[in-house]
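J.: Dropping the sequence and predicted coords here.
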Amino acid sequence: MEIMYFMIGLSLLMAVGFLIAFIWSIKTGQQDDLITPSMRILLEEKEYKNNK
């Protein structure tokens, strides 16, 4: 039964950690543009050659 208290406490600490990480990512703008990075790989960029 003691292991249950330990596991519940550990899971609550992990949940709080993930919540803090999520709030940090929102505040720093990590979630602002979710479409462009996934489309960037599909769009071809023009290749420029250096004529030196």
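T.: Structure's in. What do you need?
J.: alpha carbons only for contacts and neighbour counts from here, please
T.: Noted.
J.: for stretch 10-26, which positions count as buried?
T.: Residues of stretch 10-26 include none that count as buried (16 or more other C-alpha atoms under 10 Å).
J.: Distance from that stretch to the middle of the chain?
T.: Between the centre of stretch 10-26 and the centre of its host chain there is 12 Å, according to C-alpha atoms, centre = their mean, to the nearest Å.
J.: List of residues touching that stretch?
T.: For stretch 10-26, the external contacting residues (C-alpha atoms under 8 Å, 6 or more residues apart in numbering) are 31, 32.
J.: dropping in the other structure now:
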Amino acid sequence: MDSIFLLVPIVIFFVACAVKLFFWAVNSGQYDDLETEGRRILFDEDEPRRPKEGEQSRCSSGEDDAGESR
């Protein structure tokens, strides 16, 4: 019985924190658009990725896909 006096306030604290985090997520826009991210992964990008400055692409290094020199 003594443990209930300790556990009930702890549970109330955790529930209050969970409710506060939920309302924070809703107010900050976490749930505004649920469909775009699910669809974005299904489609390729329109433009291929460009190598950053200083990087060489695999094709320009003189090797083909099998790793053999030309």
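T.: Right, received. Where do you want to start? The structure displayed is predicted, hence computed values, not measured ones.
J.: quick one: contacts for residue 8 of the second structure?
T.: With contacts defined as C-alpha under 8 Å, 6+ apart, residue 8 of the second structure is in contact with no residue.
J.: Work out for me the element it sits within.
T.: Secondary-structure element containing residue 8 of the second structure, defined by DSSP states H and E: helix 2-27.
J.: before we move on, what about residue 44 of the second structure?
T.: With elements taken from DSSP H and E, nothing contains residue 44 of the second structure; it lies in neither a helix nor a strand.
J.: Residue 31 of the first structure too?
T.: Assessed by DSSP H and E, residue 31 of the first structure sits outside every helix and strand.
J.: excluding its backbone neighbours, what's nearest it?
T.: Spatially, and ignoring its direct neighbours in sequence, residue 31 of the first structure is nearest to residue 25 (6.7 Å; C-alpha to C-alpha, 6 or more residues apart in numbering).
J.: Counterpart of that neighbour over in the second structure?
T.: When the second structure is aligned by TM-score structural alignment, residue 25 of the first structure is paired with residue 25.
J.: Would you mind getting the average deviation of the helix holding residue 8 of the second structure from the first structure?
T.: Superposed on the first structure, helix 2-27 of the second structure shows a mean distance to its aligned partners of 0.9 Å (mean C-alpha distance after the TM-score superposition for the first structure).
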